[in-house]
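Q: predicted coordinates and the sequence they were generated for:
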Amino acid sequence: MIKSKETAINILFESQGSMAFTKTTSEGLPLAFSLVAHSRLRFILNLLPLLQKATTIRRVVTVAAASCEGPIDLDNIPALGFPLRQFRDQSASILTLLLEEAARRAPDVSFIHTTPGIVKSGIMRDMEPTIQLSIMVAICKALSPFINTSPYECAERLVFTASSAMFTPRQSGVGCLGVPLTESLAVARGSDGQVSSGIYTVDNKGDISPSKVERLLHEFREDGTATKVWEYLRDDFLRITGTEASL
């Protein structure tokens, strides 16, 4: 539908998610994981040609759990049956690795994995109550006045992330950088530790994720984990649709 109506796209903004950890899609994919990984990557791959046609800013912003990247179990990539925190950390790593490969394929587009912090949203609407989740929800509600990010502040930070020249593509062209930086800001360090690498993992305060995240992602690239994660999703796409991306 989008591809039939638009000739170019400046910003692809993704925030889909669910806590329905035991549900599956009609294609047999775990719902919670597929919303983080499959649906976001498919949107990116399908719409990359339109993003690359934009004459000004070209950017993908995906809102999930940046800065929480953690270990990946290659024997259970969808993190089925994992505790919530382990699911979050593994999914965060997988999403960042997928964005890195997308950035390699489209160096003229910038990719940002970010997180909103704790924000009141609809992500728990499909939650299947467990003792662990019920305790977590109760604690979050009790602490919400102290730990929540307001919707207004969250929106401000995400608009900045989506528009600032702080997050440039690796291959920068005239007009594609974004809103010019003030003197107090500089182009950000990417997930590979290099300035202006085209792929950024950004926490809920707008800061680049710590060096331990960079080291972990480096390990994933070196030991082949990044490739295996990409191939896992690619194989699902081929099995379900017959193509890696919709042409």
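A: Sure thing, it's come through.

Q: drop to CA atoms for contacts and neighbour counts, all remaining ones
A: Fine.

Q: show me where the chain has helices.
A: 2-5, 31-36, 38-53, 84-105, 131-147, 151-163, 211-222, 225-241 (DSSP state H).

Q: so how far is the shortest one off the chain centroid?
A: Its chain's average C-alpha position is 23 Å from that of helix 2-5, according to C-alpha atoms, centre = their mean, to the nearest Å.

Q: check which residues of that helix are buried.
A: By 16 or more other C-alpha atoms under 10 Å, helix 2-5 has no buried positions at all.

Q: what does that helix contact?
A: Among residues not part of helix 2-5, those counted as contacts by C-alpha atoms under 8 Å, 6 or more residues apart in numbering are 47, 50.

Q: columns distance to Asp203 on top of the helices of the chain, output as a markdown table?
A: Converted to a markdown table, the helices of the chain look like this (distance: least, C-alpha to C-alpha, whole Å):
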| stretch | distance to Asp203 |
| --- | --- |
| helix 2-5 | 30 |
| helix 31-36 | 17 |
| helix 38-53 | 19 |
| helix 84-105 | 12 |
| helix 131-147 | 15 |
| helix 151-163 | 10 |
| helix 211-222 | 11 |
| helix 225-241 | 21 |
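
Q: let's bring in a second model and compare:
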Amino acid sequence: MVSLSDIRNSNKSLQDLPPGIVAVFAGATSGVGLGTLKALAKYANAPRAYMIGRSKAKASHLIDKLKLVNPMATFVFIEGQFSLIKDVDKICDEIKKFETHIDILCMSPGYISLGGRQETPEGIETDLALQFYSRQRLLMNLLPLLERSSSPRVISILAAGFEGPLNKDDLECRKNYNLIKASRAAATMTDFMFEEFAKQHPTISFIHHYPGEVGTHFLDNTLASASGLLWLPAQIPRYTILPVYTHLMCITPDESGERTLFLATTTRFPPTTDHGTTGKVDGFVDRPYGVGVARSTVMKEGKGNGVYRANSNAETSKVNKMLDQYREEGMGKVVYDHTIGVFEKALSAETGNGN
């Protein structure tokens, strides 16, 4: 366990680095994503941060507050419907106009509805689009820019340690859909997509992060989405249990953001291969005293694969026998090929040539 004081001291060290860390945030208009962006603004020296969201007008006040925290920082909002693959492509094209490299990619968008399976116009279930498919598309498009960083780091804030079983014939959970099954499948597929990307891009660190119990509006929005016969039963815990749980059991989004920024900048989570170009090559800030290198998801002869399943204390999740079995069965390639196929189908749907 890495203490919160060590995490904060590590983050403070970012102030001593040269200016200009470049970060891209998907899902940073609220919750853990916003907390992480606020931590970057607080600690980093003149960073440049891109915020992806649906409404530029609603985000303008956030940017104003962030500029008060760090007047030397640059914040750019890029508007788009993140659940749509075609919009993700447009967002990436905008970022590529301004940047030649990206140091940190932090992804946290999510929405769980109690209304059952709902598909985007591209035919992807909305929750899975936000938690998995659109995130992987964003990452895939920005890989060339990440590779040009001396310490590239990718973080997907989801459910590391809570992975669930996969049906390789139904990875989109179309049969007998439920939100828990889909969310756990998204977590498992995140692990395997990261491992496949790490094989192709060994100079990048990939972290699947479970932030723990955080007092965000996520559960409140989920209960608020209930309709029909579920509406009244959902309102009871929403206005009784949830406020008490949030106050007593959860950390704040700002604290969670500080913890996430540590994951994004410490040498505790090195890639498979040092980049070897400029500066530090496995993180921006040296590990706190007594804190070792984290264990990656696959270890061979003492060398890791640059992929990590990390919790809120910057510790890695226990070995998962289910994931090990899937690796032996080649599930990584299955998930990768499936995901590419979903992208192709979604883009063909845009032009009216697909389903």
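A: Looks like it arrived, so ask away. Quick caveat: nothing in here was measured; it's all calculated off a predicted structure.

Q: quick one on the thing from earlier: quick one: closest of the helices of structure 1 to Val202 of structure 1.
A: helix 151-163 (8.7 Å; C-alpha to C-alpha).

Q: and the closest one, how far from structure 2 on average?
A: Taken over the aligned residues, the distance from helix 151-163 of structure 1 to structure 2 averages 0.9 Å (mean C-alpha distance after the TM-score superposition for structure 1).

Q: could you tell me where that helix falls in structure 2?
A: When structure 2 is aligned by TM-score structural alignment, the counterpart of helix 151-163 of structure 1 is residues 253-265.

Q: what's the closest of the helices of structure 1 to Lys120 of structure 1?
A: Across the helices of structure 1, Lys120 of structure 1 has its closest neighbour in helix 151-163 (7.4 Å, C-alpha to C-alpha).

Q: ok, Cys274 of structure 2 - contacts?
A: Careful, residue 274 of structure 2 is Asp and not Cys. 203, 281-282.

Q: what is the neighbour count of the counterpart of Glu219 of structure 1 in structure 2?
A: Glu219 of structure 1 maps onto Gln325 of structure 2 when the alignment is built from TM-score structural alignment. Here the neighbour count serves as a burial measure; for Gln325 of structure 2 (other C-alpha atoms under 10 Å) it reads 11.

Q: what number of residues lie near the residue mapped onto Tyr232 of structure 1 from structure 2?
A: Following TM-score structural alignment, the counterpart assigned to Tyr232 of structure 1 within structure 2 is His338. His338 of structure 2 has 17 neighbouring residues, counting by other C-alpha under 10 Å.

Q: center of structure 2, which residue is that?
A: Closest residue to the average C-alpha location of structure 2: Ser156 at 1.9 Å, with C-alpha atoms, centre = their mean.

Q: how about the alignment partner in structure 1 of it: what's its closest non-neighbour residue?
A: Residue mapping for Ser156 of structure 2 onto structure 1 gives Thr62, with TM-score structural alignment as the criterion. Leaving aside its chain neighbours, Thr62 of structure 1 sits nearest to Glu14 (4.6 Å; criterion: C-alpha to C-alpha, 6 or more residues apart in numbering).

Q: I'd say the one you found and Val63 touch.
A: Yes - contact criterion C-alpha atoms under 8 Å: Glu14 of structure 1 and Val63 qualify, at 6.1 Å.

Q: follow-up on the earlier one: state the distance from the aligned partner of the residue nearest to Thr62 of structure 1 in structure 2 to Thr246 of structure 2.
A: Residue correspondence, TM-score structural alignment: Glu14 of structure 1 in this structure matches Met107 in structure 2. Between Met107 of structure 2 and Thr246 of structure 2 the computed distance is 23 Å (C-alpha to C-alpha, to the nearest Å).

Q: out of these two, which sits in the busier spot?
A: Here Met107 of structure 2 and Thr246 are set side by side on neighbour count (other C-alpha under 10 Å), and the busier one is Met107, at 29 against 17.

Q: ranges for the strands of structure 2?
A: Taking DSSP state E to define them, one finds strands in structure 2 at 22-26, 48-53, 74-79, 104-107, 153-157, 205-209, 299-300, 303-304, 307-310.

Q: reformat those into TSV and put distance to Leu171 of structure 2 next to each item.
A: Listed next are the strands of structure 2 as TSV, based on distance: least, C-alpha to C-alpha, whole Å:
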stretch	distance to Leu171 of structure 2
strand 22-26	23
strand 48-53	27
strand 74-79	29
strand 104-107	21
strand 153-157	19
strand 205-209	19
strand 299-300	27
strand 303-304	27
strand 307-310	21
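
Q: which one of those strands lies nearest to Asp220 of structure 2?
A: Nearest of these to Asp220 of structure 2, taken as C-alpha to C-alpha: strand 153-157 at 18.5 Å.

Q: that closest one - contacts with which helices or strands?
A: Counting contacts by 3 or more C-alpha pairs under 8 Å, 6 or more residues apart in numbering; DSSP states H and E, strand 153-157 of structure 2 packs against strand 104-107, strand 205-209, helix 253-265.
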